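> Pasting a predicted model and its sequence here:
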Amino acid sequence: MQALPRSRLLRFVEQGFHLARRAVARYSSKFSKRRYTLHQHIVLLCPKVRKNATYRTLLDERIEMPRIRRAIELEKLPSPLTLCKAFNRLDMAVWRVLLHLSVALLPTNGVVSIDASGFDRSRASKHYTKRARLTIQRLKVTLLVDTRANAILDLHVTTIRKHGSKTAPSLIKRNTGKVAIFFGDKGYDDQKIRALAREENLRPLIKHQEFLSLHKAWNARLDAGPYGQRSQNETVNSRLKLKFGAFVRSRRWWKQFRELTIACFTHNIDRSL
């Protein structure tokens, strides 16, 4: 019988398992029961976000996927509660390290763009919320995206309406070695951001608020140059919402932050395939 080809899902799992081995230790502590490794937990949590599924649905599918289980050395499936506890145990720092490692899989060029988008904190339908006159709280997610590979270099998530000039500095400082040119729209028109970018040897290409005719001329010159690449960030924001949903399933804010970081990590691995 002819051997089956390696599916995209299998390659995704193998790549995620490889990165998980580089990012974290095999077990969470010396007191671990050692039934499952942290690497296996990470690789099981990523497809959950990738398919926007529940724990039970994910594990039910894995029963019929022997090649996937073999790829992550999983002999026995964990219970949904075990995966839920693993999600709580894996800190945000672990997912940031995994996101950093996933960027190396893609051919980035240092030309990055920053933009923000909103994700709903509830799965209620738009029709229901409008009829019931409900207000759904949103997360503001700011992405730093490489314009060549559409790779997500970093993200900032907040539950409040924080202005872009307050979130951009932390993203710039964390990614100085990966950025050469920095695109931003008028929401990031702040002299402090420009000064910080120049201190870090970056070239800021940020549109000005048009208070003077000189500002309009500067913006027109930007439009004639490579500024159009900034739209790649909007493409990535749209792609995340189409693939993983425009909402988060988790109920607590710190879980919501992790869920979005997993989505960015998953997006990078998908791009590398």
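Good, I have the coordinates.

> From here on, just use CA atoms for contacts and neighbour counts.
Will do.

> so where's the longest helix in the chain?
Criterion DSSP state H: the longest helix present in the chain is helix 253-272.

> in that helix, what's buried?
In terms of neighbour count (16 or more other Cα atoms under 10 Å), helix 253-272 has its buried residues at 255-270, 272.

> ranges for the helices of the stretch 151-273 of the chain?
According to DSSP state H, counting those that start in this stretch, the stretch 151-273 of the chain carries its helices in the segments 164-174, 191-199, 213-223, 231-244, 253-272.

> Tell me what angle the fourth one forms with helix 253-272.
Same thing as helix 231-244. Relative orientation of helix 231-244 with respect to helix 253-272: 110 degrees, computed using axes from the mean of the first three to the mean of the last three Cα atoms, to 10 degrees.

> Over to the first one?
Put simply, helix 164-174 runs at 60 degrees to helix 253-272, going by the same axes, to 10 degrees.

> Which elements pack onto helix 164-174?
Contact here means 3 or more Cα pairs under 8 Å, 6 or more residues apart in numbering; DSSP states H and E; on that basis helix 164-174 packs against strand 151-158, helix 191-199.

> Comparison target, given below:
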Amino acid sequence: MTSEIRRFTRLTVATAKTVVENPGEPADPVGGGGFADWAMLTLHTLRLELGKSYRQTIDLLSEMPGVLEEIGLTRLPHYTVLRDWFEKISTKTWRAFLRASAEKRTGHAAIDSTGFDRDHPSRYYAQRAHYRVRSLKVTALVDVETLYVTDVHCTTTKKHDAKIGPQVARRNAGDLLSLAADRAYDGKPFRDELRSYGVRPLIKHRIYSSLDLAHNARMSSMHYNRRWMVETVFSSLKRTLGAAVRARSWHLELREMVLKCTVYNLRRSVRYP
């Protein structure tokens, strides 16, 4: 019987090849000409799946011939090379990788946010690096029927949900049929924008008048309450992949969160095919 880590690697390789420009490139070209983009995407995914540092990941993979066979690697990069590739690969590619990993999408989604700690080695480092905010606000778009994460937004500011929601919805408007969210996303411009895309807004109104009560009463509780599926996904992410990000800069923290969600999606595909 094929092990789960090997099946996970096989699926990751297939998914990574769909988002790179040259999917037919060998994992490690003959002559030491570097490594293929899709191979490095796979190695970074395995790093989070194993929950190890760059150095430990390379050390463990050197003892996993079956996993290396799935990738097609005859040699492994130095751990510093792996670290540099994390920054070298564009955010656009990481986002495409996330979308490709969410293979089962119904169009019925929910949006919500949570906090992830910015993991620093010491208070001294945080002061030297001028960190003012110790947490990362993460907003996720989740398919409420399949529980796949389809998009992620990160910020270290106090940006309101009502400003983030339209930005996330705009990027995914072509894939959405309905969008559920709590009152923090309440706003007529947001609802109007969703309707202009053909997306049904399932967003409760803040109570300012009896008319708001009437609007909320007309909304289907069964469909609106499915927004709690986002909380389920957040809980799973934090329990299995950690409630903190290790990266030191904001743009790398964003990529790490996108990669966490990608690993979560791939795990679901392997365990619940």
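Sure, I can see it. Small disclaimer: the values here were computed from a predicted structure and weren't measured.

> so what number do they get for TM-score?
Comparison of the two superposed chains (TM-score structural alignment, normalised by the length of the first structure) gives a TM-score of 0.88, and 257 aligned residues with a Cα RMSD of 2.2 Å.

> re earlier: TSV for the helices of the stretch 151-273 of the first structure, including distance to Leu9 of the first structure?
Listed next are these as TSV, based on distance: least, Cα to Cα, whole Å:
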stretch	distance to Leu9 of the first structure
helix 164-174	31
helix 191-199	39
helix 213-223	40
helix 231-244	14
helix 253-272	9
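
> So for Phe119 of the first structure, which of the ones you listed sits nearest?
When the helices of the stretch 151-273 of the first structure are compared for distance to Phe119 of the first structure using Cα to Cα, the nearest one is helix 231-244, at 8.2 Å.

> Not counting its neighbours along the chain, what's nearest Ala102 of the second structure?
Distances taken as Cα to Cα, 6 or more residues apart in numbering put Tyr148 closest to Ala102 of the second structure, at 5.4 Å, once the chain neighbours are dropped.

> The one you found maps to what in the first structure?
Counting by TM-score structural alignment, Tyr148 of the second structure lines up with Ala151 in the first structure.

> residues contacting the alignment partner in the first structure of Thr106 of the second structure?
Using TM-score structural alignment as the criterion, Thr106 of the second structure maps onto Asn109 of the first structure. Applying Cα atoms under 8 Å, 6 or more residues apart in numbering, one finds that Asn109 of the first structure lies in contact with Asp146, Thr147, Arg148.

> wait, which of the residues you listed is closest to Thr176 of the first structure?
Set against Thr176 of the first structure, the nearest of the contacts of Asn109 of the first structure by Cα to Cα is Asp146 (12.9 Å).

> if we can go back for a sec, which of the contacts of Asn109 of the first structure still touch in the second structure?
Mapped onto the second structure and checked by both residues aligned by TM-score structural alignment, their matches' Cα atoms under 8 Å, the contacts of Asn109 of the first structure keep the contacts Asp146, Arg148.

> Among the contacts of Asn109 of the first structure, name the buried ones.
With neighbours counted using 16+ other Cα under 10 Å, the contacts of Asn109 of the first structure contain these buried positions: Asp146, Thr147.

> From the contacts of Asn109 of the first structure, which land in strands?
Using DSSP state E, the subset of the contacts of Asn109 of the first structure located in strands is Asp146.

> could I get the contacts of Asn109 of the first structure as a markdown table with distance to Pro204 of the first structure?
Formatted as a markdown table, these follow (distance: Cα to Cα, whole Å):
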| residue | distance to Pro204 of the first structure |
| --- | --- |
| Asp146 | 14 |
| Thr147 | 14 |
| Arg148 | 17 |
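
> Now flag whichever of the contacts of Asn109 of the first structure is closest to Asn175 of the first structure.
Where these are concerned, and distances follow Cα to Cα, Asn175 of the first structure has its nearest neighbour in Asp146, at 11.4 Å.

> Apart from its neighbours in sequence, what residue is nearest the closest one?
What sits nearest to Asp146 of the first structure in space, not counting adjacent residues and going by Cα to Cα, 6+ apart, is Val112, at 4.3 Å.

> Would you double-check that the one you found falls in a strand?
Yes: residue state for Val112 of the first structure (DSSP: H, G, I helix; E, B strand; the rest coil) corresponds to a strand.

> ok, back up a step: mean per-residue distance, the longest helix of the first structure to the second structure?
Here helix 253-272 of the first structure is compared with the second structure after superposition; its mean distance to the aligned residues, by mean Cα distance after the TM-score superposition for the first structure, is 0.8 Å.

> any idea how far His127 of the first structure is from Leu134 of the first structure?
Between His127 of the first structure and Leu134 of the first structure the distance is 10 Å, computed by Cα to Cα, to the nearest Å.

> One more: Val97 of the first structure?
Computed with Cα to Cα, the distance linking Val97 of the first structure and Leu134 of the first structure is 37 Å.

> And those two? Which one has more around it.
Set side by side, Val97 of the first structure and Leu134 show more neighbours around Val97, with 16 against 11, by other Cα atoms under 10 Å.

> Arg62 of the first structure is in contact with Ala71, isn't it?
No: counting by Cα atoms under 8 Å, Ala71 is not a contact partner of Arg62 of the first structure; they are 11.9 Å apart.

> residues near the residue nearest to Ala102 of the second structure, how many?
The tally of other residues near Tyr148 of the second structure (other Cα under 10 Å) stands at 29.

> Repeat that for Leu242 of the first structure.
Around Leu242 of the first structure sit 10 other residues, with neighbours defined as other Cα under 10 Å.

> same question, Leu41 of the second structure
Look at Leu41 of the second structure: counted by other Cα under 10 Å, it has 26 neighbours.
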